[in-house]
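Undergrad: Got a predicted structure plus its sequence, pasted below:
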Amino acid sequence: MDMRSRLSAALKDAMRAKEADRLSTLRLISAAIKDREIAARTGEEGATDGVSDEEVRAILGKMVKQRRESARAYEEAGRLDLAGREMAEIDVIEEFLPRKLDADETEAAVSTAIRETEATSIRDMGKVMAALKARYTGQMDFGKVGPMVKDRLG
């Protein structure tokens, strides 16, 4: 089942179960995907035939990152109720993302990417990161992986 079908089914289930918070988050996801499709149709983003599952995963990853930043800001401001709402949205969004790699799997993926791209110096970091992003979008935190790759190549 593709991402769009899974999202549509989850949206219908949330409506039937009258889960207002979950439904709200699912509608936000759907709206973000539709915005991307409209941009693609008008030529802004280049693609013309809908949004692929890979693009949906990228959109969801961006949504999770935004909500983590918002939750952190709310916690610093003492608004734990709003931080909790952001974290609840993250839980719903992450249901549609692949499982996150643990530390050992991330290390192995970085080693494999360095070996496959034949990276030898820090100048090759872009190639390694591109290989990792192509294969592991939504499965690892690239903000943490970047310094790891830099240490290995530097």
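TA: Now that the structure is in, tell me what you want to look at. Numbering: from 1, shown residues only.

Undergrad: Please make it C-alpha for all contacts and neighbour counts, starting now.
TA: Fine.

Undergrad: list the contacts for the spatially most central residue of the chain?
TA: Against the mean C-alpha coordinate of the chain, by CA atoms, centre = their mean, the closest residue is Gly61 at 1.4 Å. Taking CA atoms under 8 Å, 6 or more residues apart in numbering, we find Gly61 in contact with 97, 137-138.

Undergrad: Next, format those as CSV and append neighbour count and distance to Arg16.
TA: Below are the contacts of Gly61 laid out as CSV (neighbours: other CA atoms under 10 Å; distance: CA to CA, whole Å):
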residue, neighbour count, distance to Arg16
Leu97, 18, 23
Thr137, 18, 32
Gly138, 24, 29
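
Undergrad: for comparison:
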Amino acid sequence: MAGMTLKERLRSDLTTAIKARDEVRSSTLRMVLTAVTNAEVAGKEHRELTDEDVLGVLTSEGKKRREAAEAFADAGRDEQAAKERAESAVISEYLPEQLTPAEIEVLVTEAIDELGVRAEGPRAMGKVMGVLTPRTKGRADGGAVAGEVRRQLVG
């Protein structure tokens, strides 16, 4: 689907899902597109989101679903947990492939070495995260990246 923005792809897939009467997919894509629209009008002036901005929205929507699924599962509300998981699965189809813990570890090591801040320990956390955030955006949970940075800087 070259030439199509991520937002156009979401819209097009929503139309397809509605025609196919795919409830989960259509309701999930509707929610995501609403979140995108909300982000576009959130600032002082309306702006068109870039694909990278839309990925940010997708990432946070996916994270909300995963956290909700966990909360529902812990509360023994399996049906609700399954619904959140299904929505999360639809969202993840639009995200770049997620980094494995091993890949995150390598990226963190490279960033620390590149900055030469290993000796600074935990104080260098902000500098390292500043380098890593654009490299891992949409491909890894920020908390997981920060945890690995902390582990390597303290170690």
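TA: That came through fine. Because the structure is predicted, anything quoted here is derived from the model rather than measured.

Undergrad: Would you pull the TM-score for this pair?
TA: After superposition, the two chains reach a TM-score of 0.88 (TM-score structural alignment, normalised by the length of the first structure), with 149 aligned residues with a CA RMSD of 1.6 Å.

Undergrad: Which ones among the contacts of Gly61 of the first structure lie within helices?
TA: Mapping those onto helices (DSSP state H) picks out no residues; all lie outside.

Undergrad: which of these show up in the second structure as well?
TA: Retained in the second structure: 97, 138, out of the contacts of Gly61 of the first structure (criterion both residues aligned by TM-score structural alignment, their matches' CA atoms under 8 Å).

Undergrad: And the contacts of Gly61 of the first structure, which is closest to Ser111 of the first structure?
TA: Distance to Ser111 of the first structure, by CA to CA, is smallest for Thr137 among the contacts of Gly61 of the first structure, at 16.7 Å.

Undergrad: ok so, going back, the residue nearest to the centre of the first structure maps to what in the second structure?
TA: Counting by TM-score structural alignment, Gly61 of the first structure lines up with Thr59 in the second structure.

Undergrad: Please identify the helix or strand for that match.
TA: helix 51-74 (DSSP states H and E).

Undergrad: so the helix or strand following that helix matches what in the first structure?
TA: Once the chain leaves helix 51-74 of the second structure, the next helix or strand it forms, by DSSP H and E, is helix 78-92. Mapped onto the first structure using TM-score structural alignment, helix 78-92 of the second structure spans residues 80-94.

Undergrad: That stretch against the second structure, how far on average?
TA: Following superposition, stretch 80-94 of the first structure is found to deviate from the second structure by 0.3 Å on average (mean CA distance after the TM-score superposition for the first structure).

Undergrad: The most far-flung residue of the first structure relative to its centre: what's it in contact with?
TA: No residue in the first structure has its C-alpha farther from the mean C-alpha position than Thr120, which lies at 28.7 Å (CA atoms, centre = their mean). Taking CA under 8 Å, 6+ apart as the contact definition, Thr120 of the first structure lies against 114, 153.

Undergrad: what do you get for Ala109 of the first structure?
TA: Leu132.
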